[in-house]
Structure formats: structure tokens, C-alpha cells
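Student: Prediction below, plus the sequence it came from.
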Amino acid sequence: MGTVTPLPLRHPAQVGFDRAELTRILDLYGRMVAAGHWKDYAIDLGRDAAVFSAFRRTAENPEFRVEKRPALRNRQGMWALVNEAGLVLKRGHELGPVLAPVERRLMKLVAE
């Protein structure tokens, strides 16, 4: 019997969030739910990007999307915060600074 050697893949079949990234995103989501602002979320794992979408109501477009695109790692940064209209609000190499505008908004919601 011969041995089977798997062929090396150039790109992973699917981009995903690791545990620390997903914990950070879901922590923010949970705080926004507790503030009464977000009601639902969706996760889309594709070949090019992993996207976390947060919704005010289920039947609407997502208010914010957090996108992870590893192909942009060496250029603009693989993380992006996209608003409801599709405009990129923040892009960076680290997740924390990209989530900062939403966290500032949470502080305003809690203060009201």
C-alpha cells in the first residue's frame, strides 16, 4: 500500500474568527443587547472574509459589520468596521481600535 500525501492548500477553505476575537466581539454585542440597542446578529464565514453583523431589528440591514479579511493583512489591516450604508468607518491591524467607535457609542447609550 502506498501512502497518501495531502496537497498543500494555498488558501484556507474558510476564514473564521478565533476564540479571542469572537469573545471580544460577542462581549460588545452582549453589552449592546443589555443597553437595548441590538436585537440580533449573524455570522458569515466565507472563503475571503469572516463577517459579524449586528442588527437593531431582525428584518433590517445590519447596523454594523465587523469584517476580517486576511488578504488585507499586509496592506490596510485585516479588520474593518462597516456601517449600515456600506461605508468603512474604521480599518486596522488590531480588533480593539476597530471596535472603539461602537464602544464609544455604547458609553453614550448607557449615559442616557
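Tutor: Right, received. Where do you want to start?
Student: CA atoms for contacts and neighbours, from now on please.
Tutor: Will do.
Student: Tell me how many other residues crowd residue 69.
Tutor: The local packing of residue 69 (other Cα atoms under 10 Å) involves 19 other residues.
Student: Comparison target below:
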Amino acid sequence: MNSLTPFPGRGAPPDEVVAFQRNELNVILSLYGRMVAAGEWRDYGISSLREVAVFSVFRRTAETPLYRIEKRPKLRGRQGQYAVFGMDGQALKRGSDLRTVLRVLERKLIRAVE
């Protein structure tokens, strides 16, 4: 059951789009809230495309993303469907468990608070 509605005349039909589920967004937004409170992050964007869903994190709205959290279900059996990419496009962590993959960013939170 997919409740996504694309913008009129844009993108793929909802059943062909990869999106973050509510429980996945809860995990991501929990980390996002802690990073905002620490003054590290200020904005985010979410994209749902045919093969990938992307949660992009920004320090400022007009910049390129600091990090991209991607969900690619087709990679579930290989590298894992979740990945975190840095600003330079390098994969920082890949895996099949979202919480485990996001730990690479939580380490940065610990350093920011010290």
C-alpha cells in the first residue's frame, strides 16, 4: 500500500517510486534533530525517485548537501540498501540496517558536543 502522490505531470507513478517508510524517517529525523540542536545541520531535502530515495542534509539551504542518506532497495542483497555519502560523493558507510549505517554520522555528533 503506497500513499505517495507525485506532482502533476512529473515523475513516475507512485508504485514505481522508492520512498522512505515512516519508521525509517523516524530514525533519520531523530538524528537530524540532534544534529540541529548541536548546531551542525540546518536544512534537509527528501527526493523519491524510481531507484533511490535520498535524504540530503545541508548546513545552509543554498549549499550542496553535507551528507546524503540513500535507500536503494535493488542493492538489498549485495551491499545493503542503505548508504551514507559525504559531500565529495564518497560512500562513508553501507549496510542493510539503517541505524547501523547512521552511526557514522552519530560519531560526528559526539565530537561536536565535546
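Tutor: That came in fine, so what should we check first? Computed from a predicted structure; not experimentally measured.
Student: Three-state assignment for the spatially most central residue of the first structure, please.
Tutor: Closest to where the C-alpha atoms of the first structure average out (Cα atoms, centre = their mean) is residue 66, at 2.8 Å. Here residue 66 of the first structure is recorded as strand under DSSP: H, G, I helix; E, B strand; the rest coil.
Student: Spit out the contact partners of the aligned residue in the second structure for it.
Tutor: Aligned counterpart of residue 66 of the first structure in the second structure: residue 69 (TM-score structural alignment). Residues in contact with residue 69 of the second structure (Cα atoms under 8 Å, 6 or more residues apart in numbering) are 54-56, 82-85.
Student: Please flag which of the residues you listed sit within strands.
Tutor: 54-56, 82-85 (DSSP state E).
Student: Which pair in those has the greatest spatial separation?
Tutor: Spanning the widest gap among those are 56 and 82, at 13.3 Å by Cα to Cα.
Student: In terms of neighbours, single out the busier of those two.
Tutor: More crowded of residue 56 of the second structure and residue 82, by other Cα under 10 Å: residue 82, with 25 against 19.
Student: which residues touch that one?
Tutor: Contacts of residue 82 of the second structure by Cα under 8 Å, 6+ apart are 69-72, 94-98, 101.
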